[in-house]
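Visitor: Kindly generate the corresponding structure for this input.
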Amino acid sequence: MKREIGLIGGVALVSGTMIGSGIFMSPQFLLAYVGSPGASLVVWVLSGVVAMFAALSYTEIGTLISESGGDFIYILRIYGSCPAFFAAVTFILVVQPLSIAAMAISIAEYLLAPFYTECHPPELAVKCAAAVMILVVAIVNALNVRIAIRIQVAFLVAKVLTLTLIVIGGAVEVIQSNSVIVENLKVENAFKGTQYSLNTLGMAFYQGLWSYAGWYNLNCVTEELKRPEVNLPRAIVIAISLVTGLYLLVNVSYLTVMTPKELVSSSAVVVTWGNKVLGSWGWIMSVAAALSAFGSLNGTFFSGGRVCFVAAREGHMPDILAMAHVRRLTPSPALIFTTIISLVVLIPGDFQSIVNFFSFTAWFFYGITLSGLLYLKIKKPELPRPYKVPIVLPILALIAAIFLVLAPIIDSPQIEYLYVTLFILSGALIYVPVIHFKLCPGLLSKLTVFLQLILEVAPADKTL
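Guide: All right, here's what the predicted structure looks like:
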């Protein structure tokens, strides 16, 4: 695996993954949870702050442990094999597939929205279109690393232009008539009806932080990043600052043309905005949102396949997943496996529930990684650190992670969270015999050789 990603590619991977389905799908859900436009804007800003604190903390640990794999490799190096296995299984079988499925659903809904102006698109049509999107992105990433990165850069430009158009459109609406935004954000209305329960705040932050999901993606491909000690922190700061500013302005633009009730009832908020501002050209926003989400899906696939690849390389997944194509030098078996799991997750899921379960599971392991960084800062201050953050940042990010995991359970427990927890713990049934005692049946070795021949792959160190 070659170092193909520079600073621009790093910024594109982080911001291009963050700017996706979230800003076009989450505003209505977030507003529904908190109940007022003023509180929703506060949550958007705080979500950006939490993402920045967590990303800067990950930057320190990413330059200290300069290996690909993200949370898995950090937990492995700090806490050992057993916790790392649980992290690998959860990210590979739950977190990444949920993220990919949610993005694919959002792409499908926006692509189909212009054809179903009077009602929601049929669920079967949405799922089929989403499956096609997953397969297209999988093929692109399996063919060539450079093509995947170039797509990421190109789509980032398109995303920024789309969000800029929304911001400019909102500004024009304010100049022409500011009655709606004044009504939405004037003092007596801005926070009227705000809901303060732990559950609603937790769910609102799930939606907000989903829109920033991707701040960690560069840590998953550190080995493919040029000069990670320099480019990793720079890319993080540039990308999250850019995205936070755009998100805030875009949400203000939404509130310039829609009342809170209209925004919450919208199935595709950017399409509703486009129809009100652009009239007959409103369908352009649907296409733009779909393209934006496609770029985010591409970035998630790029980094997600690497987590699977690294976990297998460390012996926590079947050997075939740690192999790369002998000519294209892409981790194609890991990408194929990620594709299959994502398609399975896609079948029963819907966008809102997928986002909630993704956020609950992901922030559980983010908290473990952040606690590992605090351990290293306190117990091993002598380790060389090319980049260092004040200890208060990982502490605040860890507090946020604990809140995001516990708040929905304490305030409004749901059986689904128990199922997710049991699934994570069920990894012990595999870890003890297969990883700890090395009880690997001969059939698996034969299957590995067969798949090597079919997929034309070899162990990564043999392909360089």
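
Visitor: can we go C-alpha only for contacts and neighbour counts from here?
Guide: Will do.

Visitor: what's the closest non-adjacent residue to the residue positioned nearest the centre of the chain?
Guide: The chain has A213 as the residue nearest its centroid, 3.4 Å off, counting by C-alpha atoms, centre = their mean. Nearest residue to A213, sequence neighbours excluded (C-alpha to C-alpha, 6 or more residues apart in numbering): M18, at 5.4 Å.

Visitor: try G35
Guide: T194 (4.7 Å).

Visitor: which SS class is that neighbour?
Guide: coil (DSSP: H, G, I helix; E, B strand; the rest coil).

Visitor: how many other residues sit next to it?
Guide: 20 (other C-alpha atoms under 10 Å).

Visitor: Show me which parts of the host helix or strand of K446 are buried, residue by residue.
Guide: Under the criterion of DSSP states H and E, K446 resides in helix 442-455. Across helix 442-455, burial judged by 16 or more other C-alpha atoms under 10 Å covers T448, Q452.

Visitor: what's the offset of that helix from the middle of its chain?
Guide: Put simply, helix 442-455 sits 32 Å off its chain's centre (C-alpha atoms, centre = their mean, to the nearest Å).

Visitor: what element comes up after that helix heading to the C-terminus?
Guide: strand 457-459.

Visitor: elements contacting that next one?
Guide: On a contact count with 3 or more C-alpha pairs under 8 Å, 6 or more residues apart in numbering; DSSP states H and E, strand 457-459 meets strand 323-325.

Visitor: got a list of contacts for stretch 228-247?
Guide: For stretch 228-247, contacts defined as C-alpha atoms under 8 Å, 6 or more residues apart in numbering pick out 6-8, 10-12, 14-15, 18-19, 23, 44-45, 48, 51-52, 55-56, 59, 63, 66, 163-164, 167, 212, 215, 218-219, 222, 225, 386-387.

Visitor: Show me the residues you listed that map onto helices.
Guide: Using DSSP state H, the subset of these located in helices is 7-8, 10-12, 14-15, 18, 23, 44-45, 48, 51-52, 55-56, 59, 63, 163-164, 167.

Visitor: Drop anything exposed from those.
Guide: The buried subset of those (16+ other C-alpha under 10 Å) comprises 7, 10-12, 14-15, 18, 23, 44-45, 48, 51-52, 55-56, 59, 63, 163, 167.

Visitor: Now T17: closest residue in space that isn't a chain neighbour?
Guide: That would be S296: by C-alpha to C-alpha, 6+ apart, it lies 3.9 Å from T17.

Visitor: Confirm that that neighbour sits in a strand.
Guide: No: S296: not assigned to a strand; according to three-state DSSP it is helix.

Visitor: run this one through as well so I can compare:
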Amino acid sequence: MTEKHELKRSLGLIDATSIVAGSMIGSGIFVVTVFMARDLGSAAWILITWLITGLLTMSAALSYGELAGMMPTAGGQFVYIQRAYGKLASFLYGWTVFTVIQTGVIAAVAVTFANYTAVFFPILQEEIFRIGDSFVFKNSQVLAMLSVVLLTYINTKGVKNGKVIQLVFTSAKLIALFALIGFGLYIGFSTDTFSNNFNNTWEASKTVFDETTKTVTVTKLTGIALVGAIGATIINSLFSSDAWNNVTFIAGEIKDPKKNIPRSLFLGTLIVTVIYILANIAYLALLPLNGSPEGSVVENGIMFAAQDRVGAAAANMIMGNIGVFVMAALIMVSTFGCNSGLVLSGGRLFYAMAKDNLFFKKAGELNKHDVPEKALWFQCVWACILCISGKYGDLLTYATFASLLFYILTIYGIFILRKKEPDAERPYKAFGYPVIPALYIILTAAICVALLIYDTVNTGLGLVIVALGIPVYYLFMNKRE
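Guide: Okay, here's the model as predicted:
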């Protein structure tokens, strides 16, 4: 008699929360404030943008809690979209997640891990070969792929192995981040840097550095221009706060999911929101906001931090030159732990798609450790191809807009299901319904409009990636007939 394998509910609240927080914290918090500083030129508006990001993320997470309680099965957001809108919409979500969102983030985080490892082992930055100026293959990309393969292999050996790695690395980076913030605030507030950064608090400006002429152009922002600038630059902080929904993909392996998934979504997003705001306050306490492209760490300021690494610049202010190595080690831990959660979660979404005949059939099988091994390897192969291509960064930019659209679609699904299925069991109801979910939809839609206006090419390409899934969907449907 063949042994029947099924997903085992072995993850508790702490495990689920560590997946939420661990998947969110990658390398973004150590970099993106530089871009936001150039786009807004105001410490107050930067902090407000991070606060808006945190509130949007938490309100979305609290809204997802209702859907997670109704549908505590593997696949998460894919399942929610299907129940509210049907198979085509859910497939387009899964298609975008596989082609770009999940695998693209895994590739980007893996390459970031390898690039920071190169701080200790410079040989990793050496080229293996290149094709003209368009394609360069380095040792760092080999390490990036090896890290993805290693994490995939570990996760094929059972969900317990994955949860141990996730817990260890998430704990390590949270401790290190709190230490960085604590020392940063202690040292920073002994100077007048923070108060100086808040001179002319509400005066916003966009700063552009021309690499060719080596000139800096500053444009004042007021009214609609300021609103548009916030709408465009918030994509940086939103990207840094993304992947919180990954815990819904593994609902089939969480104990008491009707309670633990909503709780983990709230706790994880709250922890990360607090950390991100405190980290930015620490940056503003240690470094001047404005600066110049050339000079010392202080002269560069946040706006022109070397190689856009504001986290490394802050660590340098705390510990001197050794801070570069300490920050590199922290980002290595952060990115490796982030990818652990992404690899673990993503395979479950593709498993759910395969069970619904909307992905490769083999991805719907469980191995002897009760995990979707083949789904994990499909994900691994495509992520490695993106590592080789070097195009994951572009793909992520294209897909961020599409990702926001799917968040809007999912949360609007709460309104649809309340009407379609008023008597369905809802162990947890969306916090502040209908006001908070509606506010999220309105604000996120406004951000999408700003992106369409200020970044038309990338948002358009994001829609193209989604649309390419339509013929693929009908191909899968025809194969079923």
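
Visitor: Report the separation between the aligned partner of the residue nearest to T17 of structure 1 in structure 2 and V298 of structure 2.
Guide: Counting by TM-score structural alignment, S296 of structure 1 corresponds to C338 in structure 2. Distance, C338 of structure 2 to V298 of structure 2, by C-alpha to C-alpha, to the nearest Å: 30 Å.

Visitor: Between those two, point out the one with more neighbours.
Guide: C338 (29 against 20).

Visitor: residue contacts, the more buried one?
Guide: Counted by C-alpha under 8 Å, 6+ apart, C338 of structure 2 has contacts G22, S23, M24, I25, G26, V109, Q166, T170.

Visitor: Reformat these as TSV; add distance to Y93 of structure 2.
Guide: TSV is the format used below for the contacts of C338 of structure 2 (distance: C-alpha to C-alpha, whole Å):
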residue	distance to Y93 of structure 2
G22	23
S23	19
M24	19
I25	23
G26	23
V109	21
Q166	26
T170	27
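
Visitor: List only buried entries from those.
Guide: Using 16+ other C-alpha under 10 Å, the buried ones in the contacts of C338 of structure 2 are G22, S23, M24, I25, G26, V109, Q166, T170.

Visitor: What is the aligned counterpart of the first one in structure 1?
Guide: In structure 1, the residue paired with G22 of structure 2 is G16, using TM-score structural alignment.

Visitor: where's the closest residue to G28 of structure 2 other than its chain neighbours relative to I322 of structure 2, distance?
Guide: Once flanking residues are discounted, G28 of structure 2 sits nearest to S240: 4.7 Å by C-alpha to C-alpha, 6+ apart. To I322 of structure 2, S240 of structure 2 is 26 Å away according to C-alpha to C-alpha.

Visitor: the more surrounded of those two?
Guide: S240 (22 against 13).

Visitor: Run through the residues that contact the residue mapped onto that one from structure 1.
Guide: Here S240 of structure 2 is matched to S211 in structure 1, going by TM-score structural alignment. Residues near S211 of structure 1 by C-alpha under 8 Å, 6+ apart: M18, I19, G20, S21, G22, I23, S26.

Visitor: Same check on T361 of structure 1?
Guide: T90, V94, V95, V405, V420.

Visitor: Next one: the counterpart of F364 of structure 1 in structure 2 from Y412 of structure 2, what distance?
Guide: Matched across to structure 2, F364 of structure 1 falls on L405, judged by TM-score structural alignment. Applying C-alpha to C-alpha, the value for L405 of structure 2 to Y412 of structure 2 is 11 Å.

Visitor: swap in G54 of structure 2?
Guide: When G54 of structure 2 is compared with Y412 of structure 2 (using C-alpha to C-alpha), they lie 20 Å apart.

Visitor: for K163 of structure 2, same thing?
Guide: 32 Å.

Visitor: more crowded one of these two?
Guide: Neighbour totals were compared for K163 of structure 2 and Y412, and K163 leads with 23 against 18 (other C-alpha under 10 Å).

Visitor: What residue in structure 1 is paired with the more buried one?
Guide: So K163 of structure 2 corresponds to I149, using TM-score structural alignment.

Visitor: Tell me how many other residues crowd R77 of structure 1.
Guide: 13.

Visitor: what does it align to in structure 2?
Guide: Looks like R77 of structure 1 aligns to R83 there (TM-score structural alignment).

Visitor: sec struct for its match, please.
Guide: Looking at R83 of structure 2 with three-state DSSP, the answer is helix.

Visitor: That one and K163 of structure 2: what is the separation?
Guide: 29 Å.

Visitor: Check which helix or strand V208 of structure 2 maps to.
Guide: strand 204-210.

Visitor: Could you do C128 of structure 1 as well?
Guide: helix 123-143.

Visitor: What lies in contact with that helix?
Guide: Under C-alpha under 8 Å, 6+ apart, the answer for helix 123-143 of structure 1 is 100-101, 104-109, 112, 147-148, 294, 297-298, 301-302, 328, 330-332, 335-336, 339, 342-343, 346-347.

Visitor: Among these, which lie within helices?
Guide: Per DSSP H, the contacts of helix 123-143 of structure 1 map to helices at 100-101, 104-109, 112, 147-148, 294, 297-298, 301-302, 332, 335-336, 339, 342-343, 346.

Visitor: what's the match of G22 of structure 2 in contact with, if anything?
Guide: Here G16 of structure 1 is in contact with Q152, V153, F155, L156, K159, G295, S296, G299 (C-alpha under 8 Å, 6+ apart).

Visitor: list the contacts for the third one?
Guide: In this structure, F155 of structure 1 makes contact with G16, L291, S292, G295, judged by C-alpha under 8 Å, 6+ apart.

Visitor: Likewise for the second one?
Guide: For V153 of structure 1, the set of contacting residues under the criterion of C-alpha under 8 Å, 6+ apart consists of I8, G9, A12, L13, G16.

Visitor: Just the closest of those to T259 of structure 1, please.
Guide: Of all the contacts of V153 of structure 1, T259 of structure 1 sits closest to G16, with 29.1 Å by C-alpha to C-alpha.

Visitor: I'd like to know how many residues surround the aligned residue in structure 1 for L461 of structure 2.
Guide: Aligned counterpart of L461 of structure 2 in structure 1: Y419 (TM-score structural alignment). Neighbour count of Y419 of structure 1, defined by other C-alpha under 10 Å: 11.

Visitor: To which residue of structure 1 is K258 of structure 2 aligned?
Guide: In structure 1, K258 of structure 2 lands on E229 (TM-score structural alignment).

Visitor: do Q141 of structure 2 as well
Guide: Aligned partner of Q141 of structure 2 by TM-score structural alignment: K127.

Visitor: that older thread, okay, and the match of L461 of structure 2 sits in which element?
Guide: Judged by DSSP H and E, Y419 of structure 1 forms part of helix 415-425.
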